[in-house]
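J.: Just to be clear, the model below is a prediction. Sequence and coordinates:
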Amino acid sequence: MTGLATATDIEGPWSDQGMVTDVNYPIDPNVDWGPDGRLYICWGSWAGSGIYIHVLDQTTGKLSTTDNNLWHIAVGIENPTIIRNGGCYYLFGSKGLCCSRTNSTYCTVPTTTARPSSSLTTTTTATTPGRRPSTSGR
C-alpha cells in the first residue's frame, strides 16, 4: 500500500492522510508534473506486475476520481523515475538482484519514448552491474 502524510514543516509533525493506492504492489512511488499541468504518480515492482502510472488529484494528493486511466508502462523493473528532457520522456528503473551485499546485481536501466502515451522501449545501453559506463568514448 502507498500512503500519504502531510506537514506544513519538513520536520513535522506529520499527519497520516490515508491510502493513495493498493493497486498492483505499489512500492517505490514517484510523483511528478506532466506536460499537461497535471500531477502523476508512478509505482511498481518487478515482484508485482510491473510499473503503473495514474493521475493524482492535486487537492487531495490521492488518485484522481475524475481520470480513472491506469497505464501499465513497463515490466521487469522497479523504483520508477520519469523525467522529460528535449521532448523525450525517460523512465529509469532498477533491476537485478538487490540486498545481497557483494552478490547484488542491482543496476539502473533507462528506457525512452517520444510521447508519454507511446510504448516505452528498453535501451541497449544499460550499465553492466558493478561497472561504470566508459567515459573514454570507446
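T.: Here it is on my side, so go on.
J.: C-alpha from now on. contacts and neighbour counts both.
T.: Noted.
J.: just to confirm, which helix or strand has the residue nearest to the spatial centre of the chain in it?
T.: The chain has Pro80 as the residue nearest its centroid, 2.3 Å off, counting by C-alpha atoms, centre = their mean. Taking DSSP states H and E as the definition, Pro80 sits inside strand 78-85.
J.: Touching that strand from outside, list them.
T.: Residues outside strand 78-85 that contact it (C-alpha atoms under 8 Å, 6 or more residues apart in numbering) are 27-30, 32, 42-46, 50-51, 89-95.
J.: Which strands or helices does the next helix or strand after that strand pack on?
T.: Per DSSP H and E, the first helix or strand lying C-terminal to strand 78-85 is strand 88-95. If you count contacts as 3 or more C-alpha pairs under 8 Å, 6 or more residues apart in numbering; DSSP states H and E, strand 88-95 packs onto strand 78-85, strand 107-113.
J.: Ser100 is nearest to which of those?
T.: strand 107-113 (13.0 Å; C-alpha to C-alpha).
J.: ok, structure two:
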Amino acid sequence: MKTTSILLSASVLLGLSCQPEPQVSTVEPDQQRSNANARVSGNVPSHDPSTIARSGSNYFVFNTGDYLPIGTSTNLVNWGGAGNVFRTIPSWINSAVPGFGTQFWAPDAAYFNGRWNVYYSCSTFGSSTSAIGLVTAPTIPTSGAQWTDRGQVVRSSSNSDVNAIDPSILVDGSSVYMAYGSFFAGIGVYRIDPSTGKPTGGRTIVAGGGGADWEAPCLIKEGSYYYLFVNRGYCCRQANSTYYIVVGRSSSPFGPFVDKNGRSLTSGGGSFVLGTQGRYIGPGQLSRIAGTQNGSVHYYDGNDNGNPKLETVRFTWSGGWPTVAYY
C-alpha cells in the first residue's frame, strides 16, 4: 500500500554455493548520533530502499522510483546516483498489472547462484492486483542493458491474497527464502529455488492478516533464530507518516513468529524496535547488509518537509533479541 508516486520524482544448483559475494563493511560503529545529524549524505531520494548490496568495491541500493533507480557509495555515508535498472518496462508487467506506468516499488537485492538477484514490486496505489518480478546480473551494473529480466516471481489479484509487493530475500546457507506482503492477507513466506530465483512449494502466512497495517517485511537470521521485522502504521504521508517497526522470532523461517511476550505476529503481536525520533519520522523498510550488523531504513525528514531519505542503522543483540539504532 504505497503512495510513493506522489512523493518521489526523481544455489544451490548442482552444488553451487548460495553464499553471498563478499560483503564486508568498511564502516565501524561510531557513537550514537543526535537526531539532528543525519549520517547519510548526497542527493539520492530514497523510499523503500533495498538491502544495501556490496559488489566489487562499491555499495549499491535500489529504490522505489521510475525505471528502478540505483544509488551507490564507497563508504555507506556519501551517496550518488548510478542510473536505473530498466530503460523500458518488461512487457509481461502491463498484462499482469494494468495501469502500472513506470514506477517500481520496494525492491530487494541478494547474491546467490553466482549472480545478483534484484526483486521488484509492480502495483498501483491501494490495489491488490500486484506482482513481484526478478532481474539479474553477475555484477551490479549501472546500465540497464546489462540486466536480464526473469519475469514474474509471484502475483496477487484479490484482497484475500497476500499482496505481491515488498519482497525481502534471506540467503541462509544453501537455502533462500522470500518474505513479502502489504495489508490485505498479511505477510507471506516462500522458499525460493536458488537456480531460478522463484518460489518452490507452498506459501505460509506469518504475520498480519485481516487488512491490518502490516507491510515491508525484513527476514534475517541471527544465531539459531529467524527474525521477522515488519512495519506497522502508515507510510507515504511525509511528516505525518506513522510507520514504526516491530519484530518477532522463530526457529523456522515459516514461523510461528512470536514477540518477547510470546504473542504471535498473526495475532497482533510484535515487539517494538524503531519508531519516530526527532527528525527521523516514520522509519521503514528495514534491512541488514549480508555478513554485517549494519543496515538501513528510509525515514521522512522532519527537517526537510518530510522528504523520504536513506539512513544507516546498526543491530545489537541481547538475550536473543535485537536493538536497532541510528549511528
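T.: Yep, it's here. What you see is a predicted model, and the numbers here were worked out from it, not measured in a lab.
J.: circling back to that earlier point, with structure 2 overlaid, how far apart is the strand holding Pro80 of structure 1 on average?
T.: In this overlay with structure 2, the average offset of strand 78-85 of structure 1 from its partner residues is 1.2 Å by mean C-alpha distance after the TM-score superposition for structure 1.
J.: buried ones in that strand?
T.: Glu78, Asn79, Pro80, Thr81, Ile82, Arg84 (16 or more other C-alpha atoms under 10 Å).
J.: What of stretch 51-62 of structure 1?
T.: For stretch 51-62 of structure 1, a neighbour-count test (16+ other C-alpha under 10 Å) marks Ile51, Tyr52, Ile53, His54, Val55, Leu56, Asp57, Gly61, Lys62 as buried.
J.: What of stretch 298-314 of structure 2?
T.: Neighbour-count burial for stretch 298-314 of structure 2, with 16+ other C-alpha under 10 Å as criterion, is recorded at 298-302, 306-314.
J.: Helices - which of the residues you listed land there?
T.: Judged by DSSP state H, helices contain none of the buried residues of stretch 298-314 of structure 2.
J.: Closest to Pro256 of structure 2 out of these?
T.: Arg314 (25.5 Å).
J.: The closest one matches what in structure 1?
T.: Taking TM-score structural alignment, the alignment leaves Arg314 of structure 2 unpaired with respect to structure 1.
J.: distance of the closest residue to Arg314 of structure 2 other than its chain neighbours from Thr323 of structure 2?
T.: Of all residues not flanking Arg314 of structure 2 in the chain, Asn294 sits nearest, at 4.6 Å (C-alpha to C-alpha, 6 or more residues apart in numbering). For Asn294 of structure 2, the distance to Thr323 of structure 2 equals 12 Å [C-alpha to C-alpha, to the nearest Å].
J.: What about Thr124 of structure 1, how many residues nearby?
T.: Using other C-alpha atoms under 10 Å, Thr124 of structure 1 has 9 other residues around it.
J.: what about it, which SS state?
T.: coil (DSSP: H, G, I helix; E, B strand; the rest coil).
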